[in-house]
Each structure stands twice: as C-alpha cells, then as structure tokens.
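Colleague: Sequence and predicted structure below; questions after.
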Amino acid sequence: MPADLSHIRQVMEEADCLYSEAEVEAAIAQVGERITAEMAESNPVVFCVLNGGLIFAGKLLTHLRFPLEASYLHATRYRNETRGGDLFWKAKPEISFIDRDVLIIDDILDEGHTLSAIMDFCRHAGARSVRTAVLIDKAHDRKASPDLKADFVGMSCIDRFIFGYGMDYKGYWRNAPGIYAVKGL
C-alpha cells in the first residue's frame, strides 16, 4: 500500500533542520580530507552500505584524493521484523578484501548493531584492517558496545528521529537537502 504522501510532505514541512545542505557538504569535505590523510597509501577497498550510505558515499568519494576500489554491500538484521537478529546479506561484497584495508561508509551510527556485524564479517573474511566513516553519529548511550565508535565522523546529532542525506522517514526524504529531525520524535 503506498504511503500517504500528504503525511510525508507534512513531516518535511514541520521538521526541524539540524544541519543545512552547506553544513553537511562542508562536513563531508572535511571527512574526505581526514580519510585522504590517513588512507592514501593503503590501496583500500571502499564499501558503501546500502541504502542509507548511498548519498554520503557518492559525495565522499569525490573528496578522496587517492586510488581506491569502490563497491557496495547491503546487509540487514531486521528482515521485515522490528527487532534485529542475525546478519542477512541482501548483496554481499563482490570485491575480495583479503589482506586489504577496508573502509565502510554508512549514513549513521545509531546503535550500531548492523555496522558492528559488517565489520566483524570483514575481519573474519581476511581484511587487514577495517575502518568506518559515517555522516552522523547519534549521541546517546545505547550503542551496541560502549567502545563502538566510527573512525571518521562528519557530524554528531541529538537523539531524535532524523532524515536526509540518505537517512529516511518511512522510506522517503533520503533526498532531503540537509539533516532534519521529525517534529516530536
């Protein structure tokens, strides 16, 4: 059943803009500079986590000033359930990362269960190192483990339901030109 587009539009109209498009673009450029400084000589395999990481990864890749191999992966722990379970691959990585440095790019580090599972998968499959880049690190104390942190973070945000730049509200507004918080959530 299609979504009620009037509700979807209303969510955007009432949302709080946490970061403007210009602020997000500046943060992406800064993340690119940091990654370039630290990984330029490592010949990494760079994976975009679909669907959320698509916009961030696409924009970030243009700021990485070194040769790299790019691919994608799509994994979930939810499989149409409200609670996560084992990692389920919708699309496994197609590039070998045995003895390679791996950079995983995702939209947000919220609780981090799926990102942690992807990192573990890469390590067990032979990656020399696994690093992560996220556009948003959500500030709260519900991380999958207390020491879970992304290696490269664009911005942090308050603990609200956010959308834009790849993050969605009920499947919509991944294309929003900024980072927005749903009113009341």
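Modeller: Sure thing, it's come through.

Colleague: rest of the way, CA atoms for contacts and neighbours
Modeller: Will do.

Colleague: Count the neighbours of Asp99 for me.
Modeller: 12 (other CA atoms under 10 Å).

Colleague: just checking, it is part of a helix?
Modeller: No: counting by DSSP: H, G, I helix; E, B strand; the rest coil, Asp99 is not found in a helix; it is coil.

Colleague: these two touch, right, Val102 and Arg131?
Modeller: Yes: assessed by CA atoms under 8 Å, Val102 is found in contact with Arg131 at 6.1 Å.

Colleague: So which of the two has more stuff around it?
Modeller: Higher neighbour count among Val102 and Arg131: Val102, with 25 against 18, using other CA under 10 Å.

Colleague: any idea which element the more buried one lies in?
Modeller: Per DSSP states H and E: Val102 is located in strand 101-109.

Colleague: Show me what that strand is packed against.
Modeller: strand 45-49, helix 54-61, helix 113-124, strand 129-138 (3 or more CA pairs under 8 Å, 6 or more residues apart in numbering; DSSP states H and E).

Colleague: what's near enough to touch Leu115?
Modeller: Applying CA atoms under 8 Å, 6 or more residues apart in numbering to Leu115 gives the contacts Leu109.

Colleague: With Gly84 as the reference, measure out to it.
Modeller: 12 Å (CA to CA, to the nearest Å).

Colleague: what's the distance between the closest residue to Ala117 other than its chain neighbours and Lys59?
Modeller: Residue nearest to Ala117 in three dimensions, not counting chain neighbours: Leu87, with 6.7 Å by CA to CA, 6 or more residues apart in numbering. Remark: distance between Leu87 and Lys59 (CA to CA) = 27 Å.

Colleague: ok, and here's another one to check against it:
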Amino acid sequence: MPQSTITLHDKQFTPYLPARQITDAIRELGSRISQDYAGRQPLFVSVLNGSFMFTADLLKEVSVPCEVAFIRVGSYAGTSSTGEVKEIMGLLEDVQGRDLIIVEDIVDTGHTMRALLDLLSAKQPASLAVATLFLKPECLQHELELRYVGLSIPNDFIVGYGLDYDGLGRNYPDVYKAV
C-alpha cells in the first residue's frame, strides 16, 4: 500500500500508480518483446539513471537471450526539461549490426529520445526500437516511433519507481504525482 503523501524537497506528492499496475505493464512489454525478438539476441540500452528499475524488471520478463548496456544522458533541471541533451556516459559496446532496444523510464517532450535515436542510428545497428515505461503524449514535440509503451499518462510530474525530483524519490515502488 503506497504512503498517502510524500514530501521531496519543497514538493508534496500523492499516490498515482500502484506498483501492481506497473508490474502488469512491464510483464506485457516483456511478453511482446520476447515474441518480436524470437530467434534474435537484442542488446538493451538502458538510459540511466531513471530507467534502472524498469530495465531490471523488464529483463526478468524477457525470455530471449539478450544483453544489457547503459548510457547516461541528462536534460532535466528540477521538474522540467532543459531542452538540451548532453551525453554524459557513452556506450562502450559496438552496436553495428545489432538489434538495439533503448529502455527509457519516461518520454515526455521527446528531446532526449530524439537525440538518442540519432546518436545510435549513426552507429548502424541492424534495428533500433524504444521501450518506455511511461509516455506523456500531450508533451511530445518530436515524431517518434515508440514500439513498446507501458503506460500513457497525462502531463503530471511524477516520481517513484526510478523517477526522481532532484535526486530524491527513485526508491519508491509506487509512482506519485506532484500536487
């Protein structure tokens, strides 16, 4: 049972999505990915820091042989996107000719995802797909093909399950929204 209200820095958050709903969405994504990649060995590229919990739980639901790598990018300051994407920690694996699946916690404006797709496409993978746990469709500012979307949500600021507010809140199993 989620806590009724949490306080992070100067903001109050109330329960929004219970862990069970998140688990169900991830199970469905894992099943779809396993079907789509049968007979293949995808490389999951997890976008740190936010997607670490999602990546771990998603890979538990994927039944095909796979690998995981991590990339760290930043575009947020406080509660809003700066609109400027900076690659902080690069991908060390050779991805040319590989089936890649970018694993992202949330896609809102799409700035980060657009930059990642451009960056990874230039490395000539065999295929490139996106798995995001959350999508804010009304915020999108780029046309993106998001093959695997766990949950579409309104434009609420959320924390929990890997998502944070200035570093806090990632550890909650449930998702909370700002009031």
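Modeller: The structure has been received and is ready for your questions. Keep in mind it's a predicted model, so treat the numbers as computed, not measured.

Colleague: As TSV, the helices and strands packed on strand 101-109 of structure 1 with distance to Ala150 of structure 1 would be great.
Modeller: Below are these laid out as TSV (distance: least, CA to CA, whole Å):
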stretch	distance to Ala150 of structure 1
strand 45-49	14
helix 54-61	15
helix 113-124	9
strand 129-138	5
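
Colleague: out of those, which comes closest to Gly32 of structure 1?
Modeller: Evaluated with CA to CA, these place helix 54-61 nearest to Gly32 of structure 1, the distance being 6.0 Å.

Colleague: chain center to the closest one, what's the gap?
Modeller: Relative to the centre of its chain, helix 54-61 of structure 1 is centred 9 Å away, using CA atoms, centre = their mean, to the nearest Å.

Colleague: Now do it: which elements does it pack against?
Modeller: helix 21-39, strand 101-109.

Colleague: What range does the first one cover in structure 2?
Modeller: Helix 21-39 of structure 1 falls opposite residues 19-37 of structure 2 when the two are matched by TM-score structural alignment.

Colleague: The shortest one too?
Modeller: Counting by TM-score structural alignment, strand 101-109 of structure 1 pairs with residues 99-107 of structure 2.

Colleague: and Arg79 of structure 1, which of the helices and strands packed on strand 101-109 of structure 1 is closest to it?
Modeller: It is, among these and with distance given as CA to CA, helix 113-124, at 12.1 Å.

Colleague: And for Pro173 of structure 2, nearest residue in space, chain neighbours not counted?
Modeller: Per CA to CA, 6+ apart, closest to Pro173 of structure 2 is Tyr161, 5.0 Å.

Colleague: so what's that neighbour up against?
Modeller: Contacts of Tyr161 of structure 2 by CA under 8 Å, 6+ apart are 53-54, 169-175.

Colleague: Quick one: map it onto structure 1.
Modeller: In structure 1, Tyr161 of structure 2 lands on Tyr165 (TM-score structural alignment).

Colleague: on that earlier part again, take the contacts of Tyr161 of structure 2 and keep only those in helices.
Modeller: Of the positions in the contacts of Tyr161 of structure 2, 53-54 sit in helices, assigned by DSSP state H.

Colleague: picking that back up, might one say that the residue nearest to Ala117 of structure 1 is in contact with Ala75?
Modeller: Yes: assessed by CA under 8 Å, Leu87 of structure 1 is found in contact with Ala75 at 6.6 Å.

Colleague: Give me the contacts around the strand holding Val102 of structure 1.
Modeller: 42-50, 52-54, 56-57, 115, 119, 122, 127-138, 150, 165-167.

Colleague: mean shift between it and structure 2?
Modeller: Once fitted to structure 2, strand 101-109 of structure 1 is off its aligned match by 0.5 Å on average (mean CA distance after the TM-score superposition for structure 1).

Colleague: Identify each buried residue in that strand, please.
Modeller: Buried residues in strand 101-109 of structure 1, counted by 16 or more other CA atoms under 10 Å: 101-109.

Colleague: and that strand with helix 21-39, angle?
Modeller: Relative orientation of strand 101-109 of structure 1 and helix 21-39, computed by axes from the mean of the first three to the mean of the last three CA atoms, to 10 degrees: 160 degrees.

Colleague: so Gly78 of structure 2 makes contact with Asp166?
Modeller: Yes: Gly78 of structure 2 is within contact range of Asp166, at 5.5 Å (criterion: CA under 8 Å).
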